[in-house]
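**Student:** got a predicted structure plus its sequence, pasted below:
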Amino acid sequence: MSLLSVKCKLIPDASTAEKLSRTVNQFANACNYALQIARRDNVWNKFALQRAVYQELRERFGLTANLAIRAIARVGKRKGHRAGGFKATSVDYDQRILSVNLEKEVVSLSTVDGRVKVPMRIAGYQRHLLRTAKSIQGGQLVRGRDSWYIHLWCEYDDPPTVNPDGFLGIDLGIVNIATDSDGETYSGRHLNSVRHRHRRLRRKLQKKGTKSARRLLKELSGKEKRFANHTNHTVSKRIVAKAQRTGRGIALEDLRGIRERVRLRKPQRATLHRWAFHDLGQKLRYKAERSGVALVWVDPANTSRQCPACGHTEKANRPTQALFRCVVCGCSGPADYFAACNIASRAAVNQPNAGV
């Protein structure tokens, strides 16, 4: 069983848009109030926090019973984040306060001003996803800069995972977004050039500091995120299709915590910080689940320093970022490709558990 978020654009009239705006604002205010109480009293358990703030969220912020519960649930996930609060950008919904009529292309939502029905714009691919879903578990109302969206959480029955005949190792990188153990590279050159161009423009706009400069900075951020998201979707789709076509599983490095472990020179830090490897991993995971392709995560230690021929591991095996040359047996070639081969080998030998 897997969950997939399906994004559809909403087309509210002026009156409905005002109700949605008030709901988003009050929901954020309620979340921030509950967060303040949770931090003050160190109460993060969902039920304990509910006893502490539920009634006040309903009376003070005008939330319905279910919206108050959703606000408390969102705050409960914030444990450990000691700084910052919630912005007025979205509201969480469950099945009791959200329903969808696909035929009429309408979503019904609970607001602080009562129930509203909002027309949706459903594209062909979204319609297919919604029709094939086992159920809609809820969703998230999102306020954009000039528009409204609903992200519907759809539940699907996954096909049985096929027992893989070997693994396609994937080495994630910055110069190349990914390289597989067949030697195919998925270049990140275009994405990196866009990021470098945006970084230079951000510096200029931040230095300028005017109102129009701040507006442009927001637009720039959204544009870059959308482009990176599209690139990761494209790359993950190609990788999963290749694994499915060849009857193999997919093997990835477990890169959790890499930003804290890796030490880089200052010019490289911004590139690493904006490297969306986790997002690409998540897209590979859910696409693999929906295609019946096994996906496993392996230990990333020394995958780029280990010789795939003789197994010798040494830092000197990497004379440059792009080249691998074993100091013992002389085996040489592209470093990313050799790393992907090592990842595939580890998956085949260790058969680690699937998951993140």
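**Tutor:** Yes, it's here.
**Student:** every contact and neighbour count from this point should use C-alpha atoms.
**Tutor:** Noted.
**Student:** pick out the residue nearest the middle of the chain.
**Tutor:** Residue closest to the mean C-alpha point of the chain, counted by C-alpha atoms, centre = their mean, is D279 at 4.1 Å.
**Student:** where's that residue, which helix or strand?
**Tutor:** helix 277-291 (DSSP states H and E).
**Student:** presented hereafter is structure B, for comparison with structure A:
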Amino acid sequence: MKLIVRVRLLPSLDQAAALARTLRACNEAATWVSEVAFEKDAKNNFALRRLTYAEVRTTWGLGAQAAQHVVKKTCDAYAALRANLKAGNLGRPGSHRRRRVIEKPIVFRVDGAQPYDDRMLSWQIAGRRISIWTTAGRMKDVEFTASPEQLTTLARYRKGESDLVCRDGLWFLLATCEVPEAPPNTEPADFLGVDLGIVNIATTSDGEIMAGRELNRIRVRERKLRTTLQKKNTPSAKRRMKKRRRKELRRAKDINHKIAKHVVAEAERTGRGIALEDLTGIRERVRLRKPQRATHSSWAFAQLGQFIAYKARRAGVPVVYVDPAYTSRTCAECGHCDRANRVSQAWFACRSCGFVDHADRNSSRNIRARAWELWRCGALSTAPVSLPRQRSGTGRKRSATASGARCASQGPRVPGG
């Protein structure tokens, strides 16, 4: 499977300036190539290269490989745009949002990521140095830092391109690695059901609750602080907002990594598979009151589902997505389904047999049962297509069919039931 390893570069002031000029030149060239592609309707790599390659090299002073990557990056951006339009992710035909993206060419940020291949970038992993192409020439002995695990992964499995990224003044390289997968467990003893929620981020069918109360309190505090700073609108308030803008995102990502790692380790230890809800499209269907919208939209449930799926794939643990409909209303003991069974957010009480349990644990048991039934009917394990990123060592309900399971790359979106 493909894994992205992020390492942090430690360039000197002169080296950082050269990298910044390189990113700016590449992205300005990509924006011009995008305008040509839009005007000429030439979105094919070879056709667009014939129109723009020479101009990119002479005007922006890019090398041969860099110029080709600029053209390819532009074509990939338009391919991603077409895929999003086809999937309906940018609104309905004729909507303002859809017209806004299709009536003008794509524009690249001046500090956007730039791909590098092995001709433009070489690694000295033992010495923690890289040699990288810039518009000012080849720059050697650029230091980078990484954890021992990352260095081992890079040395053994690095393959393909790496992306140069500047984020808040810090420089990173995102290296693609082909990591071997563990042999898949084709005969799991059972499934570990996982109910994803907002109040409780994840609840397993074993009864373990990974609560999100602390994270939700932090999000409320951050949201209030942002509101206060936006109202002040002073230069110091803007500096503080800029400094804190990714803090909440990093914290949520770290928590999701820890939860996913724990769930996969428990399933691997007990020889079970993992059952998740297929919650795709719930954002578009659920109507919420205004005070609930921010909490609902800020929850990184899809990210947690993807983390669980790719970690499970690496460990050889099967993952099955199930239909989440009525899992919170159905009794895990007798199967009776009634809206009145859900007496509160936290508790479930069956009106038929009298069974009482924590609501999320009852839902996770129903998810486990549905996954086991799907597996016995011949459903296959699903796995993500996207490239998961290995964390840096420097700090850091749509229904499933009855005969199969949904691809994990599209991940869950919100709690079911």
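**Tutor:** On my side now, so go ahead. Keep in mind that this is a model prediction, so the values were computed, not measured.
**Student:** any idea what the TM-score is?
**Tutor:** Here the TM-score for the pair of chains, by TM-score structural alignment, normalised by the length of structure 1, is 0.91; 354 aligned residues with a C-alpha RMSD of 2.2 Å.
**Student:** rewinding a little: identify the residues contacting the residue nearest to the centre of structure 1.
**Tutor:** Applying C-alpha atoms under 8 Å, 6 or more residues apart in numbering to D279 of structure 1 gives the contacts N232.
**Student:** trace it over to structure 2, please.
**Tutor:** Here D279 of structure 1 is matched to Q303 in structure 2, going by TM-score structural alignment.
**Student:** so its match versus K253 of structure 2, what's the distance?
**Tutor:** Going from Q303 of structure 2 to K253 of structure 2 by C-alpha to C-alpha, to the nearest Å gives 8 Å.
**Student:** and if you look at F191 of structure 2?
**Tutor:** Counting by C-alpha to C-alpha, the gap from F191 of structure 2 to K253 of structure 2 is 25 Å.
**Student:** likewise R213 of structure 2?
**Tutor:** Applying C-alpha to C-alpha, the value for R213 of structure 2 to K253 of structure 2 is 16 Å.
**Student:** re earlier: which one of F191 and K253 of structure 2 has more residues nearby?
**Tutor:** For F191 of structure 2 versus K253, neighbours defined as other C-alpha atoms under 10 Å are more numerous around F191 (27 against 18).
**Student:** which one in structure 1 is aligned with that one?
**Tutor:** Mapped onto structure 1 by TM-score structural alignment, F191 of structure 2 lines up with F167.
**Student:** tell me the contacts of that match?
**Tutor:** A243, R248, G249, I250, A251, A344, S345, A347, A348.
**Student:** what's the closest non-adjacent residue to it?
**Tutor:** In space, and not counting its chain neighbours, F167 of structure 1 is closest to G249: 4.6 Å by C-alpha to C-alpha, 6 or more residues apart in numbering.
**Student:** isn't the one you found up against G166?
**Tutor:** Yes: the pair G249 of structure 1 / G166 is scored as a contact, 6.4 Å apart, by C-alpha atoms under 8 Å.
**Student:** and these two? which has more neighbours close in?
**Tutor:** The neighbour count for G249 of structure 1 versus G166, taken as other C-alpha under 10 Å, is higher for G249 (27 against 18).
**Student:** ok, that one to A213 of structure 1 distance?
**Tutor:** From G249 of structure 1 to A213 of structure 1 the distance is 47 Å (C-alpha to C-alpha).
**Student:** can you give me the neighbour number for whatever residue of structure 2 lines up with I122 of structure 1?
**Tutor:** Under the alignment (TM-score structural alignment), I122 of structure 1 maps onto A146 of structure 2. A146 of structure 2: 21 surrounding residues under other C-alpha under 10 Å.
**Student:** over to A18 of structure 2?
**Tutor:** Taking other C-alpha under 10 Å as the criterion, the count of residues near A18 of structure 2 is 19.
**Student:** list the contacts for it?
**Tutor:** Contacts for A18 of structure 2 (C-alpha under 8 Å, 6+ apart) come out as T134, T135, A136.
**Student:** is it part of a helix or strand, or is it coil?
**Tutor:** A18 of structure 2 carries the three-state label helix when classified by DSSP: H, G, I helix; E, B strand; the rest coil.
**Student:** strands of the stretch 1-150 of structure 2, start to end?
**Tutor:** Remark: strands assigned in the stretch 1-150 of structure 2 by DSSP state E, counting those that start in this stretch are 2-10, 114-116, 121-124, 129-134, 137-145.
**Student:** redo these as CSV? Include distance to I259 of structure 2.
**Tutor:** Shown next, in CSV, are those (distance: least, C-alpha to C-alpha, whole Å):
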stretch, distance to I259 of structure 2
strand 2-10, 19
strand 114-116, 31
strand 121-124, 33
strand 129-134, 33
strand 137-145, 26
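**Student:** go through these and name the closest to D195 of structure 2.
**Tutor:** With C-alpha to C-alpha as the measure, strand 2-10 is the member of the strands of the stretch 1-150 of structure 2 nearest D195 of structure 2 (26.2 Å).
**Student:** wait, Q114 of structure 2 sits on L164?
**Tutor:** Yes: at 5.3 Å, Q114 of structure 2 and L164 qualify as touching, with contact defined as C-alpha under 8 Å.
**Student:** got a list of what whatever residue of structure 2 lines up with K242 of structure 1 touches?
**Tutor:** Under the alignment by TM-score structural alignment, K242 of structure 1 pairs with E266 in structure 2. With C-alpha under 8 Å, 6+ apart as the criterion, no residue contacts E266 of structure 2.
**Student:** name the SS class of E266 of structure 2, please.
**Tutor:** Of the three states, E266 of structure 2 takes helix according to three-state DSSP.
**Student:** from A379 of structure 2, how far off is it?
**Tutor:** From E266 of structure 2 over to A379 of structure 2 (counting by C-alpha to C-alpha), the distance is 22 Å.
**Student:** again, but for E181 of structure 2
**Tutor:** Distance, E181 of structure 2 to A379 of structure 2, using C-alpha to C-alpha: 20 Å.
**Student:** higher neighbour count, those two?
**Tutor:** Neighbour count, other C-alpha under 10 Å: between E181 of structure 2 and A379, A379 has more, with 19 against 14.
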